[in-house]
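Chemist: my questions are about this predicted structure, shown below with the sequence.
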Amino acid sequence: MRKIIASALISVCATTFAAGAAHASLITNGGFELPGAGPNATTPSYPSASVDGWTSNTKIEIWANWGIASYEGKQHVELNAQNDGGPTWSIWQDFDTTAGDFYTLTFAAAERKGNPGNQSFNVSAGSLDEDVLLTTTAWTKYSFVFQAIEETTRLMFETISPEGTAGNFIDDVRVVPEPSSLALMGLGLLGLAGARRFKK
């Protein structure tokens, strides 16, 4: 019996980690590969209606074949886009969630050269509301866990600094569900195993 329970626990734990790894991202176009800028484009700006999945209060500036190599794929976004005189720059995407469940957000970010140590933005989603200060022009991977509050969650990136249109590169944005329910199941089996041993 102990071997059976141990095998079940191992199976549940393996399934938990596999489920987390196998989940497809809930974010559309997290690498900003669409629309494809083409081999000759450098930093084209698009109305947000032209960029799959994303909405913005300004144009969305895609970087390709220019400056820094993208973290993932061939393109990335500069948050501080060429706006139309607005006070801040922001991009966001709404996606389906289950209220009360937990999710993991990951993304890569980097400073644009020429304004070191003064590039930052806020990222928010559900219970998450975090300021990110960039400290290097090399890509850095960020990871946050948040709890969904409603059935639809808005992921938003919003500039804090600089005030000009030069800074805050973002790429490879992903959101996946946390495998918490499977983890709880594993803890339940562990408790069952302990209760059986105690009873004997």
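Modeler: Right, received. Where do you want to start?
Chemist: hey, let's count contacts and neighbours off CA atoms from now on
Modeler: Fine.
Chemist: show me what the helix or strand encompassing Ala14 is packed against.
Modeler: Using DSSP states H and E, Ala14 sits in helix 2-22. Applying 3 or more CA pairs under 8 Å, 6 or more residues apart in numbering; DSSP states H and E, we find helix 2-22 packed against helix 180-199.
Chemist: which strands and helices sit next to the helix it packs on?
Modeler: Using 3+ CA pairs under 8 Å, 6+ apart, helix 180-199 sits against helix 2-22.
Chemist: what's the first helix or strand after the helix holding Ala14?
Modeler: strand 45-46.
Chemist: quick one: contacts of the next helix or strand after that next one?
Modeler: Sequence order places strand 55-56 as the next helix or strand after strand 45-46, per DSSP H and E. Contact partners of strand 55-56, identified using CA atoms under 8 Å, 6 or more residues apart in numbering, comprise 48-49, 89-93.
Chemist: next one: stretch 8-26
Modeler: Residues outside stretch 8-26 that contact it (CA under 8 Å, 6+ apart) are 95-96, 174-179, 182-183, 185-186, 189-190.
Chemist: got another, please set it beside the one above:
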Amino acid sequence: MRNRLLAALAPLALAASAHAAPVNLVVNGSFEANAVPNGVWMNVASVQGWQVVGGPGTGFEVRDNVIGTAHGGRNFIELDTNGNTTIEQVFGNLVGGAAYDLSFWYSPRVGLPAATTGMGVLWNGQSLAGTIAAAGGNANLWTEYHFTVTAQSGVNSLRFASLGTSDSLGANLDDVSLVAQVPEPSTPALLGLGLCGLAWMRRRKA
């Protein structure tokens, strides 16, 4: 009887698990869409999912194993190419009022002081962390940052801005992620699942 109950409840559990699986809503969050040769960097004004929306810099760099390595994959970006730059990705399909988990990895540029490696992150124009900055070491020193953000109705904006000295040497960014928060199964939901199982057992016994 117990095995039959488990078999009956298994599809429900699988459906709940599939529903709860996190999906990264950021397009090209790891900056791998551009094929960049090993040891080469590209100065761009836009890539898939991202575009420059503020200067004085006119672009940002997509790097592949040059002056540091990526946190994940092959590519990462540096925001300050020929001056401080702000990049943006917009989201038009988020649920207004819903909470989302935002995460990304930051590293100062190799060998530079914190004054030139500052970076800011903004959600719908509001700063989430002030200036993120650190002194660079002998290699990229990746640190992960997490925030909970709330979506507004309509279009939502995620921006990263170079905030250090505007000198063509700046902050590195990789593995940006935005996922909807999935609530844990509530007590009433679990109780309801149990009652369904008991009802099924009684029907079988009758």
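Modeler: Structure's in. What do you need? All values derive from a computational prediction rather than experimental measurement.
Chemist: between the contacts of stretch 8-26 of the first structure, which is closest to Ile4 of the first structure?
Modeler: Proximity of these to Ile4 of the first structure (CA to CA) peaks at Leu189, which lies at 11.1 Å.
Chemist: for Ala70 of the second structure, see how far away Glu144 of the second structure is.
Modeler: Taking CA to CA, to the nearest Å as the measure, Glu144 of the second structure falls 13 Å from Ala70 of the second structure.
Chemist: compare the two (neighbour count), which wins?
Modeler: For Glu144 of the second structure versus Ala70, the count of surrounding residues by other CA atoms under 10 Å is larger for Ala70: 25 against 13.
Chemist: helix, strand or coil for that one?
Modeler: Following DSSP: H, G, I helix; E, B strand; the rest coil, we place Ala70 of the second structure in the coil state.
Chemist: so how far is Ala33 of the second structure from it?
Modeler: Applying CA to CA to Ala70 of the second structure and Ala33 of the second structure gives a distance of 14 Å.
Chemist: reformat the contacts of strand 55-56 of the first structure as JSON lines; add secondary structure, neighbour count and distance to Glu151 of the first structure.
Modeler: Shown next, in JSON lines, are the contacts of strand 55-56 of the first structure (DSSP: H, G, I helix; E, B strand; the rest coil; neighbours: other CA atoms under 10 Å; distance: CA to CA, whole Å):
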{"residue": "Ser48", "secondary structure": "helix", "neighbour count": "18", "distance to Glu151 of the first structure": "24"}
{"residue": "Ala49", "secondary structure": "helix", "neighbour count": "12", "distance to Glu151 of the first structure": "23"}
{"residue": "Trp89", "secondary structure": "coil", "neighbour count": "26", "distance to Glu151 of the first structure": "26"}
{"residue": "Ser90", "secondary structure": "strand", "neighbour count": "21", "distance to Glu151 of the first structure": "22"}
{"residue": "Ile91", "secondary structure": "strand", "neighbour count": "22", "distance to Glu151 of the first structure": "20"}
{"residue": "Trp92", "secondary structure": "strand", "neighbour count": "18", "distance to Glu151 of the first structure": "16"}
{"residue": "Gln93", "secondary structure": "strand", "neighbour count": "19", "distance to Glu151 of the first structure": "14"}
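Chemist: pick out the most distant pair among those residues.
Modeler: Greatest spatial distance among these (CA to CA): Ala49 and Trp89, at 15.9 Å.
Chemist: the equivalent of Tyr145 of the second structure over in the first structure and Thr106 of the first structure: what is the separation?
Modeler: Correspondence of Tyr145 of the second structure to the first structure, assessed by TM-score structural alignment: Tyr142. Tyr142 of the first structure sits 5 Å away from Thr106 of the first structure, going by CA to CA.
Chemist: more crowded one of those two?
Modeler: Thr106 (17 against 12).
Chemist: does that one belong to a helix, a strand or coil?
Modeler: With three-state DSSP as the basis, Thr106 of the first structure sits in strand.
Chemist: what residue of the second structure takes the place of it?
Modeler: Counting by TM-score structural alignment, Thr106 of the first structure corresponds to Ser103 in the second structure.
Chemist: thought that match was touching Glu144?
Modeler: Yes: counting by CA atoms under 8 Å, Ser103 of the second structure does reach Glu144; the two are 6.9 Å apart.
Chemist: okay, and the common contacts of these two?
Modeler: The overlap between the contact sets of Ser103 of the second structure and Glu144 (CA under 8 Å, 6+ apart) is empty.
Chemist: picking up where we left off before, helix, strand or coil for the match of Tyr145 of the second structure?
Modeler: strand.
Chemist: wait, it touches Thr104, no?
Modeler: No: look at Tyr142 of the first structure against Thr104 with CA under 8 Å: they stay out of range, at 10.4 Å.
Chemist: please name the nearest non-neighbouring residue to Asn122 of the first structure.
Modeler: Excluding the flanking residues, the one nearest Asn122 of the first structure by CA to CA, 6 or more residues apart in numbering is Asp131, at 4.3 Å.
Chemist: so which strand or helix has Val123 of the first structure?
Modeler: Going by DSSP H and E, Val123 of the first structure is in strand 119-125.
Chemist: go on, Leu173 of the second structure?
Modeler: Using DSSP H and E, Leu173 of the second structure falls within strand 172-180.
Chemist: how many residues are close by the aligned partner of Tyr46 of the first structure in the second structure?
Modeler: When the second structure is aligned by TM-score structural alignment, the residue opposite Tyr46 of the first structure is Val44. By other CA under 10 Å, 14 other residues sit near Val44 of the second structure.
Chemist: pull the contacting residues for Val44 of the second structure.
Modeler: By CA under 8 Å, 6+ apart, the contact list for Val44 of the second structure reads 59-62.
Chemist: right, I'll call it a day here.
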